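> below are the sequence and a predicted model; questions follow.
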Amino acid sequence: MSRHASARSSRNHAKTRIFKAFDQYGINPLFKVGAIQPTKGRGGARNVRGLSTEALTERQCRELVEAMQHAERIGHPFNRFLTITWERSGIDPRDNARAAGRFIKMASDWMRARGCRLRWAWVQESSNRFGAHVHMLLHVSPDLEPLFGPMPTRWVRRIVEAGYVGKTTQSQRVPYPLNAGDLASLDAYRAEVAGKVHYMLKAAPAALEARLGLLGAGPKPWGKSCRVFGKRLAIWQGWRTDPGG
């Protein structure tokens, strides 16, 4: 074998090992380098447009559960659940995470102008019925609730411009009791928000459901898979050390 043929063979073996490593973690290595576009703004760092994954990792699942618990602990419980079906309104699936990041920036700016910091988390998915979409949990201060209601649809309209289709934005409250002594309502809230998190994590290995203490928290079975591009899950920056306030 010539020296050049030997070098080519070594490179091919190296590529095979790399591709197997990518495949093990559900990452698609077959993307064009020129298509990689790190997303600017908020909504999660390292949001790379060209990379795809098929399922959530255990670490991502644990982080979302911990963020849910931490948000309540610091007095900013997730009390608003949104689903935004970006592809329904013409957003390319490769830009699903980027659109979510733009939404988070708009919401954060709106909150900041009213003296609040936005705590949030989102997971992106894809399905035959809805196309590429995201599920979000946010905290909305009770005094801002009346003003917040119409804002998600307005922000989404600005992002998709003329392509907005009805019901692209779906928003619902997850009521948190204002009275700390209302234990029955507190238990009901915790069950409901855990159900939302369970729903957001359905593209996770089925074995994790019991391991994370979420077995039976929601009706949808885990173990699904769906191809998404860019960051699959994002949580507000610095959430682990956020003291609240």
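That came through, no problem. It should be emphasised that the depicted structure is a prediction, and the values quoted were computed from it without experimental measurement. Numbering: from 1, shown residues only.

> please count neighbours and contacts with C-alpha atoms only from this point.
Noted.

> regarding Val134, what is its secondary structure?
Classification of Val134 by DSSP: H, G, I helix; E, B strand; the rest coil places it in strand.

> Leu186 now?
helix.

> cool, Leu82 as well?
strand.

> separation between it and Gly101?
14 Å (Cα to Cα, to the nearest Å).

> ok, now Lys196?
Distance from Lys196 to Gly101, by Cα to Cα: 20 Å.

> ok, Leu82 and Gly101, which is more surrounded?
Gly101 (22 against 18; other Cα atoms under 10 Å).

> wait, what's in contact with the nearest residue to the more buried one once chain neighbours are set aside?
Once flanking residues are discounted, Gly101 sits nearest to Gly43: 3.7 Å by Cα to Cα, 6 or more residues apart in numbering. For Gly43, the contact set (Cα atoms under 8 Å, 6 or more residues apart in numbering) comprises 97-98, 100-105, 234-236.

> top of these by neighbour count?
Ala97 (31 neighbours).

> hang on, it packs against His135?
No. Ala97 is beyond contact range of His135, at 11.1 Å (criterion: Cα atoms under 8 Å).

> mind listing the strands in the chain by residue range?
Along the chain, counting by DSSP state E, strands occupy 52-53, 80-84, 120-127, 131-138, 169-173, 228-229, 233-235.

> could you dump the ones you listed to CSV with distance to Ala188?
Formatted as CSV, the strands of the chain follow (distance: least, Cα to Cα, whole Å):
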stretch, distance to Ala188
strand 52-53, 34
strand 80-84, 15
strand 120-127, 21
strand 131-138, 17
strand 169-173, 13
strand 228-229, 32
strand 233-235, 24
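
> the ones you listed: which one's closest to Tyr189?
Each of those has some distance to Tyr189 by Cα to Cα; the shortest is strand 169-173, at 10.6 Å.

> ok, back up a step: which among the strands of the chain is found nearest to Ile91?
The nearest among these, by Cα to Cα, is strand 131-138 at 8.3 Å.

> got a list of contacts for the closest one?
For strand 131-138, using Cα under 8 Å, 6+ apart, the contacting residues are 77-88, 93, 96, 100, 118-126, 200, 228.

> and the longest helix belonging to the chain, how far out from the chain middle?
When the chain is parsed with DSSP state H, its longest helix is helix 3-24. Taking Cα atoms, centre = their mean, to the nearest Å, one finds the center of helix 3-24 at 34 Å from the center of the full chain.

> likewise stretch 58-78?
The answer for stretch 58-78 is 13 Å, by Cα atoms, centre = their mean.

> in addition, the following structure is provided for comparison:
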Amino acid sequence: MTAMGNPFQPTADRADKQTAGNRHACRSGAALANYSSSPSCERLCGWGGARNRSDRTSDGLTDSQVAAIIEAAAFALATGRTFQRHWTIHYGKAGIGPRDGARFVSHVLALASKQARREGGELTALWVRERASDKGEHVHILLHLPAAMRLHGRTRRWIEAAGGRWQPGVGCVRIIGGRLSKIEADRDTHRTANAANVARYLLKAASPETGERLALTRAGCGGRIVGKRCGWTQNIGSKARGVVSSL
């Protein structure tokens, strides 16, 4: 971590911050950065993260997936790629079936990445798929994009290009920590803490026991998912971090 301190530490001054994905006050407890990953989490490296079979089902994030998400998010923040936007896509409402969810997410991120390169930068992203009884299948995506890149009108085109049917409520992008122009000019701890809080929100599919250990405000809320549940771009994966797998 850099001199700015650990953005995942659930200290009192960060506990009451509200973000696009977190409307709850954090409980005191163990810091995310103190969570030890097992060697098996290195199987999650690569574009898109966990290499689950397309027919494999899961009801939540495993401990190794939680650890890998924490490490990828911490590396992104420590290297100046603060997540600026939280993109939620209710792809089930867009007509994407459970077995096609991971493919759909990969497709929309590939389109976003292509646009980021056109604008002289690169995409950094972290994502987790979930299923809720009242919302159906959806995905939460944290994005770091070139400072001048705008998403207005593009997210709908990307969703449709990936096979989804657009309708109100399918997609929503929220700026993390305030107006985009303000947070791009303000790279202090406040902005980083907001991004870290949203990253914590993505862990709500962790088991209740892991949620208790990490002092998460919500846990055990993942729902059954077919195929790949979580992932990240290669630029914050284990290879980019210089982690060598022993497996």
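Thanks, I have it. Model, not experiment: these values are computed from the prediction.

> report the TM-score for the pair.
Once superposed, the chains reach a TM-score of 0.70 (TM-score structural alignment, normalised by the length of structure 1), with 190 aligned residues with a Cα RMSD of 2.3 Å.

> overlap in contacts, Ala97 and His135 of structure 1.
Gln124.

> what's near enough to touch Tyr91 of structure 2?
101, 137-139, 164, 170.

> now structure 1: which of those residues match?
When you map the contacts of Tyr91 of structure 2 onto structure 1 and apply both residues aligned by TM-score structural alignment, their matches' Cα atoms under 8 Å, the shared contacts are 101, 137-139, 170.

> redo those residues as a markdown table? Include distance to Glu119 of structure 2 and neighbour count.
Below are the kept ones among the contacts of Tyr91 of structure 2 laid out as a markdown table (distance: Cα to Cα, whole Å; neighbours: other Cα atoms under 10 Å):
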| residue | distance to Glu119 of structure 2 | neighbour count |
| --- | --- | --- |
| Gly101 | 28 | 23 |
| Glu137 | 31 | 24 |
| His138 | 28 | 25 |
| Val139 | 25 | 23 |
| Val170 | 26 | 19 |
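
> list just the nearest of those to Ala76 of structure 2.
Val139 (19.5 Å).

> how about Val48 of structure 1, what's its match in structure 2?
The alignment partner of Val48 of structure 1 in structure 2, by TM-score structural alignment, is Arg53.

> now that match. Nearest residue, chain neighbours left out?
Nearest to Arg53 of structure 2 is Gly227, by Cα to Cα, 6+ apart, at 5.7 Å.

> and the equivalent of the one you found over in structure 1, how far from Thr85 of structure 1?
Residue mapping for Gly227 of structure 2 onto structure 1 gives Gly230, with TM-score structural alignment as the criterion. Counting by Cα to Cα, the gap from Gly230 of structure 1 to Thr85 of structure 1 is 16 Å.

> over to Ala113 of structure 1?
27 Å.

> now for Gly92 of structure 2: which residues touch it?
98, 136-138.

> lining up the residues you listed with structure 1, which overlap?
The contacts of Gly92 of structure 2 retained in structure 1, by both residues aligned by TM-score structural alignment, their matches' Cα under 8 Å: 98, 136-138.

> make CSV out of those and add distance to Leu145 of structure 2.
Below are those laid out as CSV (distance: Cα to Cα, whole Å):
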residue, distance to Leu145 of structure 2
Pro98, 28
Gly136, 28
Glu137, 25
His138, 21
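
> so who does whichever residue in structure 1 pairs up with Ala116 of structure 2 touch?
In structure 1, the residue matched to Ala116 of structure 2 (TM-score structural alignment) is Met111. By Cα under 8 Å, 6+ apart, the contact set of Met111 of structure 1 is 117-118.

> and Gly95 of structure 2, by the same measure?
164-165.

> so how far is His133 of structure 1 from the aligned partner of it in structure 1?
Alignment note: Gly95 of structure 2 maps to Gly90 in structure 1; criterion TM-score structural alignment. As defined by Cα to Cα, Gly90 of structure 1 lies at a distance of 11 Å from His133 of structure 1.

> over to Gly223 of structure 1?
18 Å.

> now swap in Arg154 of structure 1 and tell me
17 Å.

> next one: Phe19 of structure 1
28 Å.

> now do the contacts for the closest residue to Ala132 of structure 2 other than its chain neighbours.
Excluding the flanking residues, the one nearest Ala132 of structure 2 by Cα to Cα, 6+ apart is Gly223, at 6.1 Å. Shown in contact with Gly223 of structure 2 (Cα under 8 Å, 6+ apart): 58-60, 130-132, 205.

> what's the counterpart of Ala206 of structure 1 in structure 2?
Aligned partner of Ala206 of structure 1 by TM-score structural alignment: Pro208.

> same check on Phe148 of structure 1?
For Phe148 of structure 1, the residue aligned by TM-score structural alignment is Leu151.

> neighbours around that match, how many?
13.

> how about Arg17 of structure 1?
Counted with other Cα under 10 Å, Arg17 of structure 1 comes out at 12.

> that one and Ser10 of structure 1, how far apart?
According to Cα to Cα, Arg17 of structure 1 and Ser10 of structure 1 sit 11 Å apart.

> now do Asp187 of structure 1
60 Å.

> over to Pro177 of structure 1?
63 Å.

> which one of these two is surrounded by more residues?
Using other Cα under 10 Å as the criterion, Pro177 of structure 1 and Ser10 rank with Pro177 on top: 15 against 12.

> give the contact list for that one.
Per Cα under 8 Å, 6+ apart, neighbours of Pro177 of structure 1: 185-186, 189.

> next, count neighbours for the alignment partner in structure 1 of Val66 of structure 2.
Applying TM-score structural alignment, one finds that Val66 of structure 2 aligns to Cys61 in structure 1. For Cys61 of structure 1, the neighbour count with other Cα under 10 Å is 23.

> check whether Cys61 of structure 1 really touches Leu201, as I assumed.
Yes. Look at Cys61 of structure 1 against Leu201 with Cα under 8 Å: they come within range, at 6.6 Å.

> tell me how far the spatially closest residue to Arg191 of structure 2 that is not a sequence neighbour lies from Ile70 of structure 2.
Leaving aside its sequence neighbours, Arg191 of structure 2 sits nearest to Gly177 (Cα to Cα, 6+ apart; 5.8 Å). Distance of Gly177 of structure 2 to Ile70 of structure 2, given as Cα to Cα: 20 Å.

> cool, Gln167 of structure 2 as well?
33 Å.

> Asp100 of structure 2 too?
In terms of Cα to Cα, Asp100 of structure 2 sits 26 Å off from Ile70 of structure 2.
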